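In: what's the 3D shape of this:
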Amino acid sequence: MKKSSFVNILLSILLVVGAIVVAFLLYTDMNTAFSRVFIIGYVIVLFVYALFTILLVTIKARTLTRAQIGQRLLKFSMWFVFFSVIKYAVSSLDGTPEISFAYFALPFGLSFGLAFSDLINKRRASS
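Out: You can find the predicted model right below:
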């Protein structure tokens, strides 16, 4: 196993364990200094890891051909429209859907992950 893949898998496992701990702390409404520091630290680590992942995908995507980038952008666009329509339909069942810039964050992240996530663990970016 490549060293970069091992580090990425280890970080992913730590992020999942951290998410479980944060969910437990929030669910039990633990109001201690440790819980606040842990949650703030977890959010910072999550943000830095997300930026690192986006940077890594961007660097590896530079080696793709125009046709491969076009295919991935088409896949991204289709997933984005699909998830946006699903989110709009579900939110309209709850009441009046309020559309804002933050409304599209979840469909954007899911679409980006589905279209470009295979670039994270590849040494050479070929599709």
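In: Could you use CA atoms for every contact and neighbour count after this?
Out: Fine.
In: Can you list the buried residues in the strand or helix carrying L114?
Out: Per DSSP states H and E: L114 is located in helix 105-116. Across helix 105-116, burial judged by 16 or more other Cα atoms under 10 Å covers 107-108, 111-113, 115-116.
In: Turn the residues you listed into CSV, columns for distance to Y88.
Out: Converted to CSV, those look like this (distance: Cα to Cα, whole Å):
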residue, distance to Y88
P107, 10
F108, 14
S111, 16
F112, 19
G113, 20
A115, 21
F116, 24
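In: I have a second one here; can you model it like the first so I can compare?
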Amino acid sequence: MGEDRLFTVDAATGRARPAGEPEAAAFEQRSVPPLAAKTDDGLRAWVEPVVDAPLAPPLLRVRAANGTSIACDAASCRGGAVGLWPNGAASFLFLRREGWARGEHALYAWRPGNDPAHPANP
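Out: Alright, predicted model coming up:
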């Protein structure tokens, strides 16, 4: 894959140009850190964009200590995630926005490789 590049767009003309150093620095300062979590047994989870479909909702994925990668295929794992935490060994909790205009929050639990993501029990 190539290197990430930043561009600025002139709102009046619609023309794009590569971002200058000050613009790139301002963007980096505003960047939101990625959602990520790690369990005590070495599972790492994160939310990532779908590379071949840039308009698709981001996907929840994990990588085991041995390098195996698993994506969560449940609809609840696609888009809307606003929080991600380890939940004991080999399990994660994630908070996502959903409902009308994504105005509600729901907490889900996911044990990669064993269970589909499901609403967490209170």
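In: Once they're superposed, tell me the TM-score.
Out: The TM-score (TM-score structural alignment, normalised by the length of structure 2) is 0.25; 57 aligned residues with a Cα RMSD of 4.9 Å.
In: Could you check how far W85 of structure 2 is from P22 of structure 2?
Out: Going from W85 of structure 2 to P22 of structure 2 by Cα to Cα, to the nearest Å gives 34 Å.
In: neighbour-wise, which of these two wins?
Out: Ranked by neighbour count (other Cα atoms under 10 Å), W85 of structure 2 and P22 place W85 first, with 18 against 9.
In: Would you confirm that that one contacts L93?
Out: Yes - counting by Cα atoms under 8 Å, W85 of structure 2 touches L93, with 5.3 Å between them.
In: Ends of stretch 22-35 of structure 1, what's the gap?
Out: Stretch 22-35 of structure 1 has its terminal residues 8 Å apart, counting by Cα to Cα.
In: go on, stretch 58-75 of structure 1?
Out: First-to-last distance for stretch 58-75 of structure 1 - Cα to Cα - comes to 16 Å.
In: starting at the chain centroid, how far to the helix or strand hosting L74 of structure 1?
Out: Per DSSP H and E, L74 of structure 1 falls inside helix 66-94. Taking Cα atoms, centre = their mean, to the nearest Å, one finds helix 66-94 of structure 1 lying 15 Å from the centre of the chain it belongs to.
In: what angle sits between it and helix 105-116?
Out: Interaxial angle, helix 66-94 of structure 1 versus helix 105-116 (axes from the mean of the first three to the mean of the last three Cα atoms, to 10 degrees): 150 degrees.
In: helices or strands up against helix 66-94 of structure 1?
Out: Applying 3 or more Cα pairs under 8 Å, 6 or more residues apart in numbering; DSSP states H and E, one finds that helix 66-94 of structure 1 contacts helix 105-116.
In: Pull the residues that contact the helix it packs on.
Out: 57, 72-73, 75-77, 79-81, 83-84, 87 (Cα atoms under 8 Å, 6 or more residues apart in numbering).
In: Output the residues you listed as JSON lines; include the columns neighbour count.
Out: Below are the contacts of helix 105-116 of structure 1 laid out as JSON lines (neighbours: other Cα atoms under 10 Å):
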{"residue": "V57", "neighbour count": "20"}
{"residue": "R72", "neighbour count": "18"}
{"residue": "L73", "neighbour count": "16"}
{"residue": "K75", "neighbour count": "16"}
{"residue": "F76", "neighbour count": "22"}
{"residue": "S77", "neighbour count": "16"}
{"residue": "W79", "neighbour count": "20"}
{"residue": "F80", "neighbour count": "22"}
{"residue": "V81", "neighbour count": "15"}
{"residue": "F83", "neighbour count": "18"}
{"residue": "S84", "neighbour count": "19"}
{"residue": "K87", "neighbour count": "16"}
